[in-house]
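Visitor: prediction below, plus the sequence it came from.
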Amino acid sequence: MRTLSEYNTELKLKGFNVFQIEEDANATRLYSRKDFYKICLTTGKSKIHYAERSYKTEGTILFFGNPHIPYSWETLSTKYKGYTVLFSETFLSPKNRSENLQQSPLFKIGGTPVLEITEKQRQFLNSIFQKMIEEQQSDYEYKADLIRNYINLILHESLKLKPSENFNQNKNAAERLTNVFMELLERQFPVESPDKPLQLTTANDYAKNLSVHVNYLNRSVKEVTGKTTTAHISTRVISEAKAILQHTDWNISEIAFALGFEYPTYFNNFFKKHTGVNPSSLRA
């Protein structure tokens, strides 16, 4: 069994890793969403929280994780099996394919990150994952190219299932603007360093960036989502604050600055207002 540092080293050096979940169950938790796209082929009951949506799954599914979108996974089955492949943008596309990835119905914000898979499809996809594992362990000089082709094959087989039919197309100007706002909001995260704080923190900031009047942005977002622009921003900042509190050793002052608060007191008050508890309580 390889250690956490060995897994991370392999990812940093090669830009990918593939493994069988039933053998390396804890490995799915080793990788930060900040760096890697993820494709999981799994069989079992689970609940997936993806951006602002949740999916309850049973049977075999394909899941597509985008490093620019927050997600979490609750395994509900006592028995759970499958495969996971993780890859960086530069590994899959040295020639700037990443923009296409982010616009794909499989990875796009508002797209379809979960596909139900039949038994016949599962067997075929199993064989692809098994081939990737074999190549990863081989000495073949061009194994990275071959694995890249296998990943693209999975993506194309998934697109043939027409995931775009399951996702809402923009029907008017308000929906188009709201969609762009939500994408821009997600692109501000994750916050990777206290030295690189959020640049857009208010509805006015987003309106200026999108070259629209703030009233028009607010009206559009409220019409489409039922929530205000500020509410979406606050929800996302709280989500990021919780992740930073739970997964880093940054102090409260650093977290406050990183999330765009001038003083730690402002951050403490904001966090307690939205969660009912003080930030430090998450580290107790």
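Guide: Right, received. Where do you want to start?
Visitor: rest of the way, CA atoms for contacts and neighbours
Guide: Noted.
Visitor: what segments of the stretch 1-150 of the chain are helices?
Guide: 4-14, 89-92, 98-103, 119-136, 143-159 (DSSP state H, counting those that start in this stretch).
Visitor: hmm, who's touching the second one?
Guide: The set of residues external to helix 89-92 that reach it, using Cα atoms under 8 Å, 6 or more residues apart in numbering, is Lys14, Gly15, Phe16, Phe36, Tyr37, Asn96, Arg97, Ser98, Arg148.
Visitor: how many other residues sit next to the fifth one?
Guide: What it means is Tyr37. 21 (other Cα atoms under 10 Å).
Visitor: cool, and the second one?
Guide: Neighbour count for Gly15, taken as other Cα under 10 Å: 19.
Visitor: so the closest residue to Asn170 other than its chain neighbours: helix, strand or coil?
Guide: In space, and not counting its chain neighbours, Asn170 is closest to Arg176: 5.5 Å by Cα to Cα, 6 or more residues apart in numbering. At Arg176 the chain is in helix, as set by DSSP: H, G, I helix; E, B strand; the rest coil.
Visitor: pasting the second one now:
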Amino acid sequence: MGAKQEVIYFRNIYEVCSFLNVSPPQCPDIWLDKVEQVWVAPNLSVAPIKSELFAMNLFIDGGGTIKVAHWEKEMEFPSVYLVPPRQTVSCELTETTLVKYGIFFSENFVEEYSFLKELLADYPYFQADKSIPIKILPEEIEDLVALFEFFNKDYKNYSLKNRPVLAACLYIILLKVKGIYDKYYFEQFSDTKIYHEENLVLSFMNLLNKEKKRNDLAYSKSVSYYADALNVNANYLSRKLKMETGKTIKEHIHNIMIHDAKSLLKQTGLSVKEISFRLDFNEPAHFVNFFKKNVGCTPKQFRESTI
């Protein structure tokens, strides 16, 4: 295994642009990154990064692998994938060509427009376990490229007056991408889709992900915290979740905890002790026992594995 790297953290679009050595956009809350790049040497590695931004990427041509959280996937082209705020991502490009569009937008931009806020509140694919690259069909790529180019025209002529137009364009693109993801999940996982479950379950999952986005320690919240926030009895909520999803509240919280632990083990050089404290354990031994119980191996064994 190669040397582990600390995750590079970006708080805003300007920090991303500075890191990439590109000119910052006129709009501080939204950035379109259009790449048509050819370089000499393949195997270009991008260090693990995490940001406070939403990201939507459309890959048209190229090759390589992408690592999101603890899993690694060979990139297929064309493909689309979404990255929620505070999700660790890295990649290695193995071809000498890359053609892609990327739209990055802030949580502040979403809050500014109620139609975006309402859409993303019920948008399951910005959740950590569903933000996976999905291969798209030729007819889908044509439509998406047209939408990205339409967005790009207004983006290049940004002003406060056309800011709502950018928000509307983004809304349409998100709806189009959601249709592609819906189709994929219906074909692959139709028996377990969260968005087919009742409103209480969906409300809990949305709340859990909002807490995760806000403080990165959603799993430190008690069961009663979520029940109180949803104005229901804790036992009732847990029974409902168990019936609809097969998991209790604690199991859902633990899933996020394990997800973050795996990400830190695979993408950073932090010690097991450092990771245990980041995940709010008082003692590293408690973290090791928790991880082994849920994953079936120790954190050290998981880090050294090829899983």
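Guide: Yes, it's here. These numbers come from a predicted model, not from an experiment.
Visitor: TM-score for these two?
Guide: Remark: TM-score between the superposed chains equals 0.64 [TM-score structural alignment, normalised by the length of the first structure]; 273 aligned residues with a Cα RMSD of 5.2 Å.
Visitor: Ile48 of the first structure is nearest to which of the helices of the stretch 1-150 of the first structure?
Guide: helix 143-159 (18.5 Å; Cα to Cα).
Visitor: which of the residues in stretch 84-91 of the first structure are classified as buried?
Guide: Buried residues in stretch 84-91 of the first structure, counting neighbours by 16 or more other Cα atoms under 10 Å, are found at Thr84, Val85, Leu86, Phe87, Ser88, Glu89, Phe91.
Visitor: where does it end up in the second structure?
Guide: Stretch 84-91 of the first structure corresponds to residues 102-109 in the second structure, going by TM-score structural alignment.
Visitor: so what's the gap between the matching stretch and the chain middle?
Guide: In terms of Cα atoms, centre = their mean, to the nearest Å, the centre of stretch 102-109 of the second structure is found 13 Å from the chain centre.
Visitor: try stretch 241-255 of the second structure
Guide: 21 Å.
Visitor: how about stretch 220-235 of the second structure?
Guide: On Cα atoms, centre = their mean, the centre of stretch 220-235 of the second structure falls 25 Å from that of its chain.
Visitor: what does stretch 59-66 of the second structure give?
Guide: With Cα atoms, centre = their mean, you get 18 Å for stretch 59-66 of the second structure.
Visitor: endpoints of that stretch, how far apart?
Guide: 12 Å (Cα to Cα, to the nearest Å).
Visitor: what does that stretch contact?
Guide: Residues contacting stretch 59-66 of the second structure (Cα under 8 Å, 6+ apart): 43, 72-80, 89-101, 141.
Visitor: same check, this time on stretch 237-249 of the first structure
Guide: Phe189, Pro190, Val191, Trp250, Ile255, Leu259, Phe271, His274, Pro279, Ser280, Leu282, Arg283.
Visitor: those in helices, which ones?
Guide: For the contacts of stretch 237-249 of the first structure, membership in helices holds for Ile255, Phe271, His274, with DSSP state H as the criterion.
Visitor: list the contacts of the second one.
Guide: The one in question is Phe271 of the first structure. Neighbouring residues of Phe271 of the first structure by Cα under 8 Å, 6+ apart: Ile238, Val277, Asn278, Pro279.
Visitor: are any of those buried, and if so which?
Guide: Once neighbours are counted (16+ other Cα under 10 Å), the buried part of these comes down to Ile238, Pro279.
Visitor: burial count for Phe302 of the second structure?
Guide: The local packing of Phe302 of the second structure (other Cα under 10 Å) involves 17 other residues.
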